[in-house]
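Trainee: Sharing a sequence plus its predicted fold:
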Amino acid sequence: MRQFRAPRWLPGGHLQTIWPALYGRRVQGPHPIYQRERWTTPDGDFIDVDFCFSRQRGAPWLVLFHGLEGSSRSHYAEAFADVAQALGWNYAVPHFRGCSGELNLAPRAYHSGDYEEIGWMLARLRERAGQPLHAVGVSLGGNALLRWSEEAGETAGATARAVAAVCSPIDLAAGGHAIGRGFNRQVYTRMFLRSMKPKALAKWAQHPGLFDRERLAAARDLYEFDNLFTAPLHGFRNTDDYWRRASAKPWLEHIRVPALVLNARNDPFVPAASLPGVHEVGRYVTLWQPPHGGHVGFPAGRFPPGHVRAMPASVVDWLRTR
């Protein structure tokens, strides 16, 4: 995976992002059947956690934190489930608030630097597992997982044996500006806002006056959305303050648990120039920056439809050797 190359029939970062999400084969057998639990959060809200349990006593645990507007049914989540089941591991996907199909109750939602929420989820799962966990975060979830690893410092190893961040915008300003321009703006920004705006407006109906409803309804990019919704609802002054304080990149040298940071260099959301070099990370961090893969795509196999198991298999193989 360090030198991953996509098949010739799927060239370029955009195709390597879009095709796997829509058409790539996720599993070798049947799609995962999840068991869902609802947990009450410390502030009286709720999150939903989907599980695939192993039949093997004492089996390792893999935890996946999904990306922006993702869920346990995202293509990468089902592919990781398939890999975990093949190994006989337990698998858990905690949903960020509002991402499990039902609007959460509190005024807040979720964000890229939500390390306190990550820490609470991991602590409950660690108690359940009775052993340190293997944790993966994809895109937004990966940045939040790295922020937790950075904040936890020397104590992280008691909860997680190793962590991995896949295609995460660890420089949120670079990623935010990239997704707001050109083709990205027309395709990906519109896709995200198509689900984020209705959720935010439903949140306003729950809590009238929470933000400027008319301005949010008119927002045309993620910068505006974060300025009106994400930043103020989660304790940040504005989008710039949120992107600066929530980014994992500046603090990678503080990580004290084995951590894999995987980014394709042709990811449309994450400019290659913004990726960290080996001189910017500590000794616990491993960087994989293959030339191909797109954003959480990493397609492999013959046309059609190809499959998306190569990346999850490689990431889990790295985690299990730590």
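Mentor: Thanks, I have it.
Trainee: from here on, contacts and neighbour counts on C-alpha atoms
Mentor: Fine.
Trainee: all strands in this structure, in order from the N-terminus.
Mentor: 35-40, 46-52, 61-65, 90-94, 133-138, 160-166, 259-262, 285-288 (DSSP state E).
Trainee: can you redo those strands as TSV with mean neighbour count?
Mentor: Shown next, in TSV, are the strands of the chain (neighbours: other Cα atoms under 10 Å):
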stretch	mean neighbour count
strand 35-40	13
strand 46-52	20
strand 61-65	26
strand 90-94	24
strand 133-138	25
strand 160-166	25
strand 259-262	24
strand 285-288	18
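Trainee: here's the one I want to compare it with:
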Amino acid sequence: MTHGDGFPYRAPWWLPGGNPQTLWAALVARRHFGPAPRWRRSRWSTPDGDFVDVDESLHASDSQAPLLVLFHGLEGSSASQYAVAFADFAAAHGLAYAVPHFRGCSGELNHAPRAYHSGDFAEIDWILRRFATENPDRPLLAVGVSLGGNALMRWAGEMGQEAQQRVRAIASVCSPLDLAAGGCAIGRGFNRLVYTRMFMRSMVPKALQKLEQHPGLFDREALLAARDLYEFDNLFTAPLHGFRDTADYWARASAKPVLQRIRVPALALNARNDPFVPAASLPGPQDTSASVVLWQPPQGGHVGFPVSQGPFGLPGHVRAMPEAVGNWLLAHL
């Protein structure tokens, strides 16, 4: 079913439009009501001889309380505003909480001649299997934000019935489930000037470090000349992860084509004014199985959903989205 009333979000009057809602939430709005999360980091060795860093929140939880696992977005981490806000939700509700970092996103370059990508469902599967093995008494819930949500939904579609052996329910938040539509949107106009530059400022230096680690991996001069994510993915992300080019990567890594194969309770939340994810590209009921619920409120931006607070509403907070998504997940235990 498709509706916005599962999360009847209303943007503050002083934040009209997707870009202000996105930027205010990321840069200014309050992230937590309780104390800031404190983390314990573990390093997991991957089957291919690399590593993944996992941050677990140190707040108290019962030994049999559910574990909420969050998969972050492009160039995100446990410090991202949404990761902190979900940590606050988990602490308030007595849940255990963990943020596994995609390779290269924990502050230290990974070892292998690969990084991470939007359709990395094999990595999601390995991570969730390990969480399940290490926490046999805890029911598992998973949420993925933006890129992490596409990868999580892709995993659920690929796994079908088997996903129920790992998790009780999953959610994606502001995920570009049609990667080509999202990739085109972020490469145009204001998005290109602001968001593309922000991502490239982080991704290009890491790619160059990767080239120092593994000489000959890609063409250095061509990468330095890349001006958008399409060109970056063509030179780096696609070939390093087994795709022919950007078009092949965006087509084969998108979760939208496999939403009909999902058999575990799954929520897809997308604001219809998300600057990265065109409303026309969002899935409708005809694109999903009966296990998938679609929340598509008209406002919210990209992982924004800021809410007014106090007499003047400034700076507001971003806890409403984790509350709505988290409570939906808890309802499926």
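Mentor: In hand now; what should we look at? If you're wondering where the values come from, they're calculated on a predicted model, not measured in any experiment.
Trainee: rewinding a little: could you dump the strands of structure 1 to JSON lines with distance to T321 of structure 1?
Mentor: Listed next are those as JSON lines, based on distance: least, Cα to Cα, whole Å:
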{"stretch": "strand 35-40", "distance to T321 of structure 1": "28"}
{"stretch": "strand 46-52", "distance to T321 of structure 1": "22"}
{"stretch": "strand 61-65", "distance to T321 of structure 1": "13"}
{"stretch": "strand 90-94", "distance to T321 of structure 1": "17"}
{"stretch": "strand 133-138", "distance to T321 of structure 1": "11"}
{"stretch": "strand 160-166", "distance to T321 of structure 1": "9"}
{"stretch": "strand 259-262", "distance to T321 of structure 1": "12"}
{"stretch": "strand 285-288", "distance to T321 of structure 1": "13"}
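Trainee: Tell me which of those lies nearest to L210 of structure 1.
Mentor: L210 of structure 1 sits nearest to strand 46-52 of all the strands of structure 1, at 19.5 Å, using Cα to Cα.
Trainee: start and end residues in structure 2 for the closest one, please.
Mentor: Using TM-score structural alignment, strand 46-52 of structure 1 corresponds to residues 51-57 of structure 2.
Trainee: after superposition, how close is the matching stretch to structure 1?
Mentor: Superposing on structure 1 and averaging over aligned pairs (mean Cα distance after the TM-score superposition for structure 1), stretch 51-57 of structure 2 comes out at 0.5 Å.
Trainee: Mean deviation, stretch 117-128 of structure 1 versus structure 2?
Mentor: Once fitted to structure 2, stretch 117-128 of structure 1 is off its aligned match by 0.5 Å on average (mean Cα distance after the TM-score superposition for structure 1).
Trainee: Name the surrounding residues that touch that stretch.
Mentor: Contacts with stretch 117-128 of structure 1, where a contact means Cα atoms under 8 Å, 6 or more residues apart in numbering, come from 94, 132-133, 144-145, 148, 159-160.
Trainee: Same check on stretch 184-202 of structure 1?
Mentor: Residues contacting stretch 184-202 of structure 1 (Cα under 8 Å, 6+ apart): 68-69, 98, 103, 178-180, 213, 216-217, 220-222, 229, 268-269.
Trainee: What range does it cover in structure 2?
Mentor: Stretch 184-202 of structure 1 maps onto residues 191-209 of structure 2, going by TM-score structural alignment.
Trainee: A272 of structure 1 maps to what in structure 2?
Mentor: In structure 2, A272 of structure 1 lands on A279 (TM-score structural alignment).
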